[in-house]
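Student: Fold the following.
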Amino acid sequence: MFNPRPFGWVSQYLSGYFFAYGVYLPFWALWFEGQGVSAADVGMLMGIGFATRCVANLVITPRIYRVESLLPALRWITFASSLFVAAHLLVEPNFTMLATVTILFNLSFGPMIPLSDSMANHYVNRGMLDYGRARLWGSIAFIVGSSAVGYIASLFGANAIVYTALAGFILAMLLSMRNPNPMPVSEQTTAQPRPKIISLLRDPSVIRFLVLISLIQGSHAAYYGFSSIYWKEAGYPESTIGYLWSLGVVSEVLLFAFSKRWFTGMSLRTLFIISSIGVVVRWGLTASTTEVAGLVMIQLLHGVTFAIAHIAAIQYIQKSDASKMVALQSLYNALPLGAFIAFMTAVSGWGYQLWGANVFWGMAVMGIVALFIRLDEPKSKITNINTATSLESN
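Tutor: You can find the predicted model right below:
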């Protein structure tokens, strides 16, 4: 228990992290609203969070390059995340103070997943860990967190959202204090060179990839920032909203579980087309209805709009030259899943304040544009989809 095997350490740490993330992602906008923050400022604050995580993953994360540094780094950033979550309860609820704690929190929060994934990959490469099985516990914890906090907040009010997230981070921090057996030790005496990001940004095929995945994943910005507010305004309690978010993650997990059976032999172009069509249908439905049957369909489509696009993106990265893989992974997490969603979240806040649910039609248009972008994809077909097993982790 106090010196767990790699599977126990990684799966339990991810459970604490994703429990907290299952609270943060669906309900933080509701907490901001409960502090009297306007919809436009909620969008700005959520966008600042995404942008800060982007900067952290481009600047801070790559500097922790030795495997021996991963465990101390995870302990410190988990401790810092716990402190800065708690700080939300202590500051004055004005935009400047909320923006300050948002930046501090996301600077520490942003690197948690790439660093814990790096730790997992260290053990995977040594045959000590099945990443998919370990990662599954994080998915389950996300569902538990998003379901539980909705019920708790409906009983005790908006501040219960912060307290519940804090409980998840404290759990992750306590679990991180244990030493896995064996400890992560690098087999190399010198650090690997840092990936050359700038050179990739001059490659037209990489730019098309980043634009395409940005359109698909960026279309989720209004959903991340305002779906909970939208559904609450339609009369649904926090508990129901939590169940709806959990349903979306269940859809994603099931799609990952069966993706090898369903998608082997499909080209990346086909996967991106399926996901783009899903974007058009999902956000068009979101703008059109708040009926229960419609909401269930909308959330079941999360596997199509997020997971299939993620599968295709990971496969694109894996099929690129080995020298480009690390840099592409960094760009994927920092730009489409970070900076662009940050920008679109801010835009969505402005749009939601002006047009309400009609802002989701703008998200649907992004799927239409994505249909017309063609990648210079590898000729080989997808053969190992099961490697793409991660939730929204940016």
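Student: Going by C-alpha atoms from here, please, whenever you check contacts or count neighbours.
Tutor: Will do.
Student: Let me know whether residue 60 touches residue 111 as I believe.
Tutor: Yes - using Cα atoms under 8 Å, residue 60 makes contact with residue 111 at a distance of 7.5 Å.
Student: Of the two, which one has the most company?
Tutor: The neighbour comparison of residue 60 against residue 111 (other Cα atoms under 10 Å) goes to residue 111, with 28 against 15.
Student: contacting residues around that one?
Tutor: 53, 56-57, 60-61, 77 (Cα atoms under 8 Å, 6 or more residues apart in numbering).
Student: Also this sequence, please, to line up against the first:
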Amino acid sequence: MPGALPYWRLSGFYFCYFALLGATAPFLALYFDYLEFSPARIGELIAITMLMRCVAPNVWGWLGDYTGRRLAIVRFGAVCTLISFAGIFISKSYAWLALVMALHAFFWHAVLPQFEVITLAHLREQAAKYSQIRLWGSIGFIVAVVGLGQLFEHLSLAAYPLAIVLIMAAICISSFWVPDAQPRHRPEFAGQGRFIEQLKRPQILGFYLSVSLMQLSNGPYYTFLSVHLEALGYARGAIGGFWALGVLAEIVLFMFMAQLLARFSLRRVLLASFLITAVRWVLLGNLADHVVVLIIAQLMHAATFGSFHAASIHFVQRSFGDRQQGQGQALYAALAGVGGALGALYSGYSWSTLGSSWTFTLASVAVLAGAAVIATCLKEERP
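Tutor: Sure thing, here's the model as predicted:
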């Protein structure tokens, strides 16, 4: 990495930001279960955070592109996320928790799309090395998921909100350590009109539809995997370990992503990611009681998130100009939120009525539909 690149500052922020995801994805549903909410109520509470992901990134993305003050938005969002979530100490009623989930998520989902633009602005011509910075987010996820998994083996889940608040404080601190950067001007996009006009291109529409379907399929995984594994007899420490294994596979993928993108087109990388994910959901829904199968399924997270996310970030960067990067990344996050919210909702109701196997099977069908969109709409381009 060149000396001018603030590698560790950028990496440090990703570490803290995704440590929060590592603390929420595996344990938030368990915490709500500890509070004795039903599966349907759990699905609704988690869906609220994802619904905010549908709205917030677009609002903040437009503001970031209009003002150019993306880093200020990142810092403001981090601080407000902390303040909003701290309201969880006031009450544990369903209505109050719904408000806390909505408010903190509105600010939390403002942060990452803007930070992705800042990171790519620092990288400039070295954009293929994005994954080498982003992998520290995956390491942060692993540290959180393993550490909290071990912690909750010995402590009650009553300590969960305090752990979340401490991680949010770390995000705030790291956001003030990062220097600002602006995307470079790209003349090839100068005459392509407004952001909304570019969205009418079939390739762009197809990409964003496939993103929604991928995140829809992730609904059962992020909402009920921990509950599913606990019902199969796995200890909480082991559950944290299985989450960490998936992210470890993601880290390995990130280390080789630059070489992968140099050899294969974005279309092929995305298509392979979708097909592998379809197989993964079938394995988790039907054979997760076999440890070897569960390990294989978690290693497939390298495709479900790793190659899918890295290829998606590159696709957005290539598809929009410098004054539209924030909106492009924000729409990627927002449509992922739409899919994630619908996935959390359907999995909450499906889990209660159809069970785990059919819930994951429906997820597999959704991601296969996304693969069909990728195959149909995206052009085959040179790596």
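Student: care to give me the TM-score?
Tutor: Aligned and superposed, the two chains score 0.86 in TM-score terms (TM-score structural alignment, normalised by the length of structure 2); 372 aligned residues with a Cα RMSD of 3.2 Å.
Student: hang on, the earlier thing: if you rank the contacts of residue 111 of structure 1 by neighbours, which is first?
Tutor: residue 53 (28 neighbours).
Student: Find the nearest non-adjacent residue to that one, please.
Tutor: residue 110 (4.4 Å; Cα to Cα, 6 or more residues apart in numbering).
Student: now the counterpart of the one you found in structure 2: how far from residue 207 of structure 2?
Tutor: Under the alignment (TM-score structural alignment), residue 110 of structure 1 maps onto residue 109 of structure 2. From residue 109 of structure 2 across to residue 207 of structure 2, the span is 20 Å (Cα to Cα, to the nearest Å).
Student: Compute the number of surrounding residues for the match of residue 110 of structure 1.
Tutor: Counted with other Cα under 10 Å, residue 109 of structure 2 comes out at 28.
Student: Please give me every residue in contact with it.
Tutor: 52-53, 56-57, 333.
Student: re earlier: got a markdown table for the contacts of residue 111 of structure 1, with distance to residue 361 of structure 1 too?
Tutor: Shown next, in a markdown table, are the contacts of residue 111 of structure 1 (distance: Cα to Cα, whole Å):
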| residue | distance to residue 361 of structure 1 |
| --- | --- |
| 53 | 27 |
| 56 | 31 |
| 57 | 31 |
| 60 | 36 |
| 61 | 35 |
| 77 | 38 |
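Student: Out of these, list just those in helices.
Tutor: Within those, residues falling in helices by DSSP state H are 53, 77.
Student: From the contacts of residue 111 of structure 1, pick the one nearest residue 282 of structure 1.
Tutor: Residue 282 of structure 1 lies nearest to residue 53 out of these, by Cα to Cα, at 26.5 Å.
Student: aligned partner of the closest one in structure 2?
Tutor: In structure 2, residue 53 of structure 1 lands on residue 53 (TM-score structural alignment).
Student: I'd guessed its match sits against residue 332; true?
Tutor: No - assessed by Cα under 8 Å, residue 53 of structure 2 is found out of contact with residue 332, at 10.0 Å.
Student: So for residue 180 of structure 2, what's the nearest residue that isn't a sequence neighbour?
Tutor: Nearest one to residue 180 of structure 2, counting by Cα to Cα, 6+ apart, is residue 71 at 6.1 Å.
Student: To clarify, my last question referred to residue 212 of structure 2.
Tutor: Per Cα to Cα, 6+ apart, closest to residue 212 of structure 2 is residue 339, 4.5 Å.
Student: can you pull the buried residues of the host helix or strand of that neighbour?
Tutor: Per DSSP states H and E, residue 339 of structure 2 falls inside helix 325-353. Neighbour counts over helix 325-353 of structure 2 (16 or more other Cα atoms under 10 Å) mark 325-351 as buried.
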